[in-house]
Each structure stands twice: as C-alpha cells, then as structure tokens.
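Asker: Next comes the sequence, and after it the predicted model I'd like to discuss.
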Amino acid sequence: MTVIEGSVALVTGGQRGIGKAYVDQLLARGAKKVYATSRNPSLSRDDRVEALPLDVAHDASVAALAERAQDVDMVFNNAGVLYPVPLLKSDLQQVKALFETNVFGPLRIAQVFAPVLARNGGGVLVDMHSALSWGAGAASYGASKAALWSLTNSLRIELAAQHTQVVGVHLGFADTEMVASLPVQKISAVDVARIVLDGVERGESEVLVDDFTRKIKSALSGPVEGLTISVGR
C-alpha cells in the first residue's frame, strides 16, 4: 500500500488536463507539496503547489528540474503531445519530435529522478500510456505510447531493487484539450486522476482506467486485426 498523505509529488504537464487533475487530487489526498511543470508555467494560488518550467525534450531542462526538486517521492510522467497524421504522410522530423516528448522525455525524467526516489525511500513512478499503446491505427502517437509501455515494463524491473513502485497507466480518451476535436466517448480528467491514484494507493503496477482500455487489452491474445481502432471524424 502506498500513502499519498504527506508525500511530495512531481507532475509533468501539471497545469492543464489530466496533469492538473492529478495535482488537485494529490492535494485532496493530503500531499504536502506538488511540483507542477509546464513549458510556460503560471503561478499557483495554492502555496502547496510550486510551478516550475520544464521541457522534457531537453536534457538541461530536466536536469535543472531534478536539482530543484530533490524532496520528491512521487513522479508522474504525464507530459505528452499528439501528432495524428498517418505514418506514410508524416514529416519524419515531427515524428522524431513526438518521440522526444512522449518516449525519451519520460525516460529522461526516470533517469534523473531514480536516485532522488531512492534517497527518499523508493517512492512511486507513474507513466501515462494509452489504450493506443496496443491498438493499431494511431500512427506515430500510438507507436510512441507502445514504446513508452515497453520502457515502463523494463524500468519496473530495474527500479525494483530500490523499492520504487512503477505504475503504467492505460486509458482511452480523456476529455481534455488535446483530443477536444475527436468525436469519441471521453472520460473526465478528474475521473482519470481519481482512478489512477486509487490504483497507486493499492500498490498496483498497472491501471486500466476504462472499459475501452480493458477491451483492447483483452484483444491482445487474438488476431492482430482485432487491435484496429477507428476514430470517426
């Protein structure tokens, strides 16, 4: 069991969408302090929240964050970008930029904060995946989330010795600005944060947020054609 009360958390992309919901839920559950990052952060009215600049695609930015947040015992790798253009029509530079944020960004965070978590008792690392980690049809975004899922599973093994709980989160579509234009059923960001933190507190290694995600994961044992996801427009 993991206790959130009295903890110090870091939430990347923590000033909007699911990230902001994480910050609010962590505070509601008694977190002592939350570092909420953004490329261009706004000051918080809550003195328990420290807004810090971060670009996960840049080593120096990540290193500066780690230097500032040495008291962290919970890390939420939430920052991400969406680039939905079909693979055969994609600009490879944009695909590389997407992987810098969605894959190498969380890895940079994990690398610099692993020693911090170790010094603070092990703590928790949460990585935000997607049902699209398993589903076909999401182009480079899905590929980036599949890569992150694999990284998370390896990090869980590597961080076991220091007693860090590594949690992989999968969900379908949350009601956020990133997917506002998609005509699909969405779960609220507040519900995502609540379900994930419930899983963290129970000591889980993987959280499947919604029925859509559970359906996609169940299809992994069947033909690959069953993993195709169609998002209407």
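Answerer: Thanks, I have the structure now.
Asker: For the rest of this, base every contact and every neighbour count on C-alpha atoms.
Answerer: Noted.
Asker: just the strands in this protein please.
Answerer: Counting by DSSP state E, the chain forms strands over residues 8-11, 33-38, 49-53, 74-77, 124-128, 165-170, 206-208, given from the N-terminal end onward.
Asker: is it possible to export these to JSON lines including distance to Lys20 and mean neighbour count?
Answerer: Formatted as JSON lines, the entries for these read as follows, by distance: least, C-alpha to C-alpha, whole Å; neighbours: other C-alpha atoms under 10 Å:
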{"stretch": "strand 8-11", "distance to Lys20": "8", "mean neighbour count": "27"}
{"stretch": "strand 33-38", "distance to Lys20": "8", "mean neighbour count": "24"}
{"stretch": "strand 49-53", "distance to Lys20": "11", "mean neighbour count": "20"}
{"stretch": "strand 74-77", "distance to Lys20": "11", "mean neighbour count": "24"}
{"stretch": "strand 124-128", "distance to Lys20": "14", "mean neighbour count": "25"}
{"stretch": "strand 165-170", "distance to Lys20": "16", "mean neighbour count": "24"}
{"stretch": "strand 206-208", "distance to Lys20": "19", "mean neighbour count": "20"}
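Asker: another one to put next to it:
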Amino acid sequence: MNTRHSVALVTGANRGLGLAFAHELLARGATKVYAGVRDIGSIDASNPAIVPVQLDVTNAMSVAAAAARCADITLLINNAGIARVLPSLLDPDWIGSSQEIMETNFYGIVRTTQAFAPVLSANGNGAIVNVLSDTTWFARPMLSAYAASKSAAWSFTNASRIELREHGIHVLGMHVGFLDTDMTKGYELKKTNPREAASYTLGELERGAHEALVDENTRQVQGSLSSGNAAYYLNVPALA
C-alpha cells in the first residue's frame, strides 16, 4: 500500500506513538489523518490535515459513530492501548487489571476491525496496522496482563490477515519493545523513538510486509521462537 494520498484513522492519536503516526503519515503525503481520541480537546487543531474524531474503542456505539464519520479512510492504525505494571502474577488485582487492559488492547481492535473493514473494502485496497509488542512473545511478569492482551491481539491480527485479504484489505502487525513515551516515563530502559517506529512501520507497510519488527531486541525475541532456547522460557538478560 502506498501511504501517499491515503486517508487514515489513527486511534489513540493525542500523544506518543499515535501522534507520531499522524505526523509521519502527513510527511509521507497522506491527504488526511483522522485522530481518534476520547477527548477532542486533547488534540492540537492547528493543522487542518489532522481531523480530531471522538473515539472510545471500548464503546461499541462510539466506534460505530466514528466509522460513519470517517467513511473515506483507506488506512486504519489501531494504536490505542493501555498498560498496567503489577508486582506479581499472584497480585489480587491481576484479573481486574487484565480485564480492563483487554477491553482496550484486544476487544478495542476487534471492534474497530469489525466496524471499519467494510469501509476499507468499499474504498478499495485498504490496510490495517495493529500496534502489538515484543511482549506478544516474551511476557515479563510485571507486564503479564499487558502481554496477554497483545498475544490475543496478535492471534486476531493473524486471523484478520487471512479473512480480510479476500476483501482487498492488507493487515500488518507492528511489534516493538519499549517506546520513549509517557507510558515508560521514569523507567531506565532502552527505548525507541516513536517517530522512528512509525516511519519504519509505514515503510514496511508500503513494501507489503505482514509484520514490522521495529527494533533489534524484538527481532531477536521473534527469531528465538523456533530455537531450543526461546526467549519466553526464562528472563534472558539480553532480552529483559
């Protein structure tokens, strides 16, 4: 898919990776970018090419309204996501936190895919990018609930790729480690610049890739899966 002259909707676009995707799309020649956000007031409205759209991916009515509002899109970027750090798998709050996370990170993607796939198909040669994670394959205990949501989203992404191909829709899963955003603020970690991550992913989309493995650590994790020492077996120091 060529992102030049595309019309895109980016969910969770008020900051971080979502905002980086919006800016990168415009830099590549996108005609319009709908910025899907819960709070319209959180979007800088100074750029007329970025159109704020009220969208709560946990609310089916909100998603349906956005699909009607953004009926001209050719690209959907499912970026909206939340994370919670829990001290242990045995934490009493684990189930409640995981349910909250799944509503956004997994069911949110399901809702938007179901609502926007007919729109993309009608507009011809559309695409969906689902923002996933290296935790899809490597579940750190403190992020185990978040990891479970991304693993579920990866499975749905793979199923979507098979079914939606028949409707002229290309599906790409973006896998990335820690990003330099508000979500990781205060943590001393190796982080990827969001704009660089967005640029790499859109480049992979344009060349027809099925997955974008943004950083070297993510590539190492994925590459270990078929080995006898897969990253998810234990907390490998080099991949922590």
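Answerer: Sure, I can see it. Source: prediction; values computed, not measured.
Asker: picking that back up, switch the strands of the first structure over to CSV; also include distance to Ala138 of the first structure.
Answerer: As requested, the strands of the first structure are exported to CSV (distance: least, C-alpha to C-alpha, whole Å):
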stretch, distance to Ala138 of the first structure
strand 8-11, 25
strand 33-38, 25
strand 49-53, 29
strand 74-77, 21
strand 124-128, 16
strand 165-170, 15
strand 206-208, 19
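Asker: Relative to Gly135 of the first structure, which of those strands is closest?
Answerer: Nearest to Gly135 of the first structure, of all the strands of the first structure, is strand 165-170, at 11.4 Å by C-alpha to C-alpha.
Asker: The closest one maps to which residues in the second structure?
Answerer: Aligned using TM-score structural alignment, strand 165-170 of the first structure spans residues 170-175 in the second structure.
Asker: Name the stretch from the strands of the first structure that approaches Ser61 of the first structure most closely.
Answerer: Ser61 of the first structure sits nearest to strand 49-53 of all the strands of the first structure, at 7.8 Å, using C-alpha to C-alpha.
Asker: Report all helices and strands that that closest one contacts.
Answerer: In terms of contact count using 3 or more C-alpha pairs under 8 Å, 6 or more residues apart in numbering; DSSP states H and E, strand 49-53 of the first structure is assigned the packing partners strand 33-38, helix 59-68.
Asker: got the angle between the longest one and strand 33-38?
Answerer: Just to be clear, that refers to helix 59-68 of the first structure. For helix 59-68 of the first structure against strand 33-38, the angle between stretch directions is 170 degrees (axes from the mean of the first three to the mean of the last three C-alpha atoms, to 10 degrees).
Asker: What residues of helix 59-68 of the first structure count as buried?
Answerer: Neighbour-count burial for helix 59-68 of the first structure, with 16 or more other C-alpha atoms under 10 Å as criterion, is recorded at Val62, Ala63, Leu65, Ala66.
Asker: how close does that helix sit to the second structure?
Answerer: Compared with the second structure after the fit, helix 59-68 of the first structure shows a mean deviation of 0.7 Å (mean C-alpha distance after the TM-score superposition for the first structure).
Asker: now do the first one
Answerer: Using mean C-alpha distance after the TM-score superposition for the first structure, strand 33-38 of the first structure ends up 0.7 Å from its aligned counterpart in the second structure, as a mean over the superposed pairs.
Asker: Could you find the counterpart of Gly108 of the second structure in the first structure?
Answerer: Residue correspondence, TM-score structural alignment: Gly108 of the second structure in this structure matches Gly105 in the first structure.
Asker: wait, which of the buried residues of helix 59-68 of the first structure is closest to Ser230 of the first structure?
Answerer: Comparing every one of the buried residues of helix 59-68 of the first structure with Ser230 of the first structure (C-alpha to C-alpha), the shortest separation belongs to Val62, at 35.4 Å.
Asker: quick one: what's aligned to the closest one in the second structure?
Answerer: The alignment partner of Val62 of the first structure in the second structure, by TM-score structural alignment, is Val63.
Asker: contacting residues for its match?
Answerer: Residues in contact with Val63 of the second structure, defined by C-alpha atoms under 8 Å, 6 or more residues apart in numbering, are Leu55, Asp56, Val57, Arg111, Thr112, Ala115.
Asker: Find the nearest non-adjacent residue to Asp71 of the first structure, please.
Answerer: If the residues on either side of it in the chain are set aside, Asp71 of the first structure comes closest to Val8, at 6.6 Å by C-alpha to C-alpha, 6 or more residues apart in numbering.
Asker: report the angle between the axes of the top helix by length along the first structure and strand 124-128?
Answerer: Looking across the first structure with DSSP state H, the single longest helix is helix 139-158. Orientation check (the same axes, to 10 degrees): helix 139-158 of the first structure against strand 124-128 gives 160 degrees.
Asker: quick one: helix 139-158 of the first structure to the second structure mean distance?
Answerer: With both structures laid over each other, helix 139-158 of the first structure and its partner residues in the second structure are 0.5 Å apart on average (mean C-alpha distance after the TM-score superposition for the first structure).
Asker: list the contacts for the residue nearest to the spatial centre of the second structure?
Answerer: Geometric centre of the second structure, nearest residue: Val131, 1.9 Å, by C-alpha atoms, centre = their mean. Residues near Val131 of the second structure by C-alpha under 8 Å, 6+ apart: Ile77, Asn78, Asn79, Gly173, Met174, His175.
Asker: from the residues you listed, which is closest to Ile40 of the second structure?
Answerer: The shortest approach to Ile40 of the second structure among those belongs to Asn79, at 16.6 Å (C-alpha to C-alpha).
Asker: contacting residues around that closest one?
Answerer: Applying C-alpha under 8 Å, 6+ apart to Asn79 of the second structure gives the contacts Val10, Thr11, Gly12, Ala13, Leu17, Gly18, Asn130, Val131.
Asker: Please say which position in the first structure the last one maps to.
Answerer: Counting by TM-score structural alignment, Val131 of the second structure corresponds to Met128 in the first structure.
Asker: Next, count neighbours for Ala118 of the first structure.
Answerer: 17 (other C-alpha atoms under 10 Å).
Asker: That one is in contact with Ala161, isn't it?
Answerer: No: taking contact to mean C-alpha atoms under 8 Å, the distance of 9.4 Å between Ala118 of the first structure and Ala161 leaves them out of contact.
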